[in-house]
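Enquirer: quick check, what structure comes out for this input:
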Amino acid sequence: MTNKQVIIVTGADLAPEALALLGDYEIVFAGKTPQTADIVALAKEHNPVGIIVRYGSVTAEVMDAAPALKVISKHGTGTDTIDKAAAQARGIKVTAAAGANAAAVAEHALALMLACAKAVVQLDARMHAGHWDKATHKSVELNGLTIGLVGLGAIGRRFARMCDAIGMRVIGFDPFATDLPDYIEAVPLETIWEASDVISLQCPLTAENKEMVNASTLARCKRGVIIINTARGGLIDETALLEAVRSGRVSAAGLDSFAREPMSSPHIFQGQPGFVLSPHIGGVTSAAYINMGVAAATNTIAVLDKVREQAFGQQ
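Expert: Next comes the predicted model:
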């Protein structure tokens, strides 16, 4: 039995470099796919001062089960799985590992875009089946096309640089972005739908932008547009996207996130031509795993150190 304060990790592991930073605390792992009830039970048992969020949701119920809780630190950038209003009401700080996985996610967005434009998955399957489609297949040349980015944070900017490097015109929408490089043209959101040959989502999910890609916005897009999503599945109305792909309005969709995760099976996208799917692993690389873990640990320690200093100052 230890007298150390507890930090719960809603996952089965954490990078050794992050664990080394957290040596003054007892670390309790919640397992590979913890449900809210699992996290509540651990919170009641251990009364943690911090929670590092990898998987699952941290709700008001979790917070109420841990009276000592001071910080909820996201192992990544998206905090939509944390009830931030509940945390604020309870004086609990919420932090994110901003930029820690930017390179990994931007690279994955590029991979999905290229897979869609060049029909990599389909041609690979045809080749393995013994076909040689050189006389009949034509891929999409991205050079000279317009990509519209929704979200111009660390990931969006890095991806924009990649797109510029292959000769694409880059337009972007982000009401909070400032000091953009000269190869990104800031435009209204309406222009993203109407002017883009490729649309890529790199923004957080909020109540305001839920299902922003829907039947109405897709109807305004160029016929044959490519849709890429490495952000959050809730940004897309999945039924509307399926219909748009079937009709040819969208030529292909490269998706790394889904409205419900893990993606339910059977799912409406499974077995459908025009979809390239991956299991929300854009930010999962060896380097990003370390970067996100270290950032989450550092953010957690910073908050707890500040709380401790304030407590000492009041004595």
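
Enquirer: CA only for contacts and neighbour counts going forward, please
Expert: OK.

Enquirer: tell me which residues of the helix or strand encompassing V303 are tucked away?
Expert: Assessed by DSSP states H and E, V303 sits inside helix 286-314. Residues of helix 286-314 classed as buried: 288-301, 303-304 (neighbour count, 16 or more other CA atoms under 10 Å).

Enquirer: residues in contact with G78?
Expert: Taking CA atoms under 8 Å, 6 or more residues apart in numbering, we find G78 in contact with 96, 204-205.

Enquirer: my read is I7 is in a strand, agree?
Expert: Yes. Assigned with DSSP: H, G, I helix; E, B strand; the rest coil, I7 falls within a strand.

Enquirer: so it is in contact with P48, correct?
Expert: Yes. Contact criterion CA atoms under 8 Å: I7 and P48 qualify, at 5.2 Å.

Enquirer: show me the strands in the stretch 201-315 of the chain, by range?
Expert: Assigned by DSSP state E, counting those that start in this stretch, the stretch 201-315 of the chain shows strands spanning 225-229, 250-255, 275-277.

Enquirer: could I get the ones you listed as TSV with distance to V213?
Expert: Formatted as TSV, the strands of the stretch 201-315 of the chain follow (distance: least, CA to CA, whole Å):
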stretch	distance to V213
strand 225-229	9
strand 250-255	12
strand 275-277	16
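
Enquirer: C163: which of the ones you listed is closest?
Expert: Closest to C163 of those is strand 225-229 (CA to CA; 13.1 Å).

Enquirer: in that closest one, what's buried?
Expert: 225-229.

Enquirer: one more, for comparison:
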Amino acid sequence: MTTASKDVILVTGADLAPEAVAMLKDFELVYAGKTPDEDSLVALCEKHQPVGIIVRYGKIPARVMDASKKLRVISKHGTGIDTIDSKAAQERGIAVKAAVGANAPAVAEHTWALIFACAKDVVHLDQRMHAGHWDKATHKSLELKGKTLGLVGLGAIGSRVAEAGNVFGMKVIAYDPYAKAAPAGVTLCSLEELYRDAHIVSLHCPLTADNRNMINRDSIALMRDGAIIVNTARGGLIDEAALLEALNSGKLRSAGLDSFQTEPLAAGHVFANVRNAILSPHIGGVTGDAYIGMGTGAAANVLAVLGAAATA
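Expert: I've put the predicted structure just below:
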């Protein structure tokens, strides 16, 4: 007697948390590797005909979807689904899911790491100390107490960032067109008011066609002189040329960036030698705990969709 082969789940990465693997024990997992390109994903879909794709790296356009006749669900290993062509998936009856909130603590913490690095000039002072300098008589950091923290987005991450802002004695304002009410200690405002009033503008919203390059020359012109911009969301939210101009001119004190228009950054990227740009390689959500949470969240979403399809 032969055993029926298992349906395949394609993982666009080299690994998955053991806890997530255990949840998907009834499926065969196929890994695409650390840096899968579109052609390799098409080839794997044509070969294995996966019923589901867990997206860690790379993009999932319509061409990848069409390579598997059995595909029913695309599940993001994280929260941002801008790398998935959701419109194409909807047209094909393929569910698109995200592991909402799974990495919220990690990203919120990294947001504050970047805020502190910008406000306290941590990186530059460290470099100066290692070079033998003692800048106590000439350096002044930015004190956060009494300053205004402006959050674009009040989801799981933005709300956590807001809580810490309250603890530090900051005035916290937020723009979120989907928020029905503000958490304690947060005042909802318009986007223009946020740009005008905030000492720190921190981005926590998904990237859409409507908000691409929302941080641009016009929005920066509205901001306070010496404001700080922090982005742990998506690089496409910022017009990088406009940000570069504002950092170099002194209009902005600094920027803390964990995501970029094109990733990974190419050698010689315009931000590479900008002293007041604090950079990290899109690792805000990369912690041991978040790795497990995003993996199990993605697996749960796959199981929920396929289980519903099986009983329909």
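
Enquirer: name the element R63 of structure 2 belongs to?
Expert: helix 62-66.

Enquirer: how much space separates the aligned partner of D85 of structure 2 in structure 1 from L112 of structure 1?
Expert: In structure 1, the residue matched to D85 of structure 2 (TM-score structural alignment) is D83. As for D83 of structure 1, its distance to L112 of structure 1 is 31 Å (criterion: CA to CA, to the nearest Å).

Enquirer: show me which of those two is the more surrounded one.
Expert: Per other CA atoms under 10 Å, whichever of D83 of structure 1 and L112 has more neighbours is L112, with 27 against 17.

Enquirer: so what's that one up against?
Expert: For L112 of structure 1, the contacting residues are 228, 254-255, 276, by CA under 8 Å, 6+ apart.

Enquirer: buried only: go through those for me.
Expert: In terms of neighbour count (16+ other CA under 10 Å), the buried residues within these are 228, 254-255, 276.

Enquirer: between those residues, which is nearest S73 of structure 1?
Expert: Nearest to S73 of structure 1 among the buried ones among the contacts of L112 of structure 1, with distances taken as CA to CA, is L255, at 25.9 Å.

Enquirer: so which bits of stretch 227-247 of structure 1 are buried?
Expert: For stretch 227-247 of structure 1, burial by neighbour count (16+ other CA under 10 Å) applies to 227-238, 240-242, 244-245.

Enquirer: and for stretch 34-48 of structure 2?
Expert: The neighbour-count check on stretch 34-48 of structure 2 (16+ other CA under 10 Å) flags 36, 41-42, 44-46, 48 as buried.

Enquirer: out of the residues you listed, which are inside helices?
Expert: When DSSP state H defines the helices, the subset of these inside them is 41-42, 44-46, 48.

Enquirer: just these now: which is nearest T79 of structure 2?
Expert: Each of those was checked against T79 of structure 2 using CA to CA; the closest is L41, at 20.9 Å.

Enquirer: what distance do you get for the counterpart of A154 of structure 1 in structure 2 to A106 of structure 2?
Expert: Using TM-score structural alignment as the criterion, A154 of structure 1 maps onto A156 of structure 2. For A156 of structure 2, the distance to A106 of structure 2 (CA to CA) stands at 11 Å.

Enquirer: show me which of the two is the more surrounded one.
Expert: A count of neighbours by other CA under 10 Å puts A106 above the other of A156 of structure 2 and A106, at 20 against 17.

Enquirer: which residue comes closest to the more buried one once chain neighbours are left out?
Expert: Closest residue to A106 of structure 2 apart from its sequence neighbours, by CA to CA, 6 or more residues apart in numbering: G285 at 5.0 Å.

Enquirer: once aligned to structure 1, how far is the helix or strand hosting I157 of structure 2 on average?
Expert: Here I157 of structure 2 is covered by helix 156-167, with elements defined by DSSP H and E. Comparison of helix 156-167 of structure 2 with structure 1 after fitting gives an average deviation of 0.5 Å (mean CA distance after the TM-score superposition for structure 1).

Enquirer: gap between that helix and the chain center?
Expert: 16 Å (CA atoms, centre = their mean, to the nearest Å).

Enquirer: name the residues of it that are buried.
Expert: Quick answer for helix 156-167 of structure 2 (16+ other CA under 10 Å): 156-163, 165-166.

Enquirer: for V274 of structure 2, state which of these is nearest.
Expert: Distances from V274 of structure 2 to the buried residues of helix 156-167 of structure 2, taken by CA to CA, are shortest for V161, at 26.0 Å.

Enquirer: residue contacts, the nearest residue in space to the closest one that is not next to it in sequence?
Expert: Using CA to CA, 6+ apart and skipping residues adjacent in sequence, the residue nearest V161 of structure 2 is A108, 5.4 Å away. Each residue near A108 of structure 2 by CA under 8 Å, 6+ apart is listed here: 157-158, 160-161, 284.

Enquirer: and the equivalent of A108 of structure 2 over in structure 1, helix, strand or coil?
Expert: Taking TM-score structural alignment, A108 of structure 2 has A106 as its aligned residue in structure 1. What three-state DSSP gives for A106 of structure 1 is helix.
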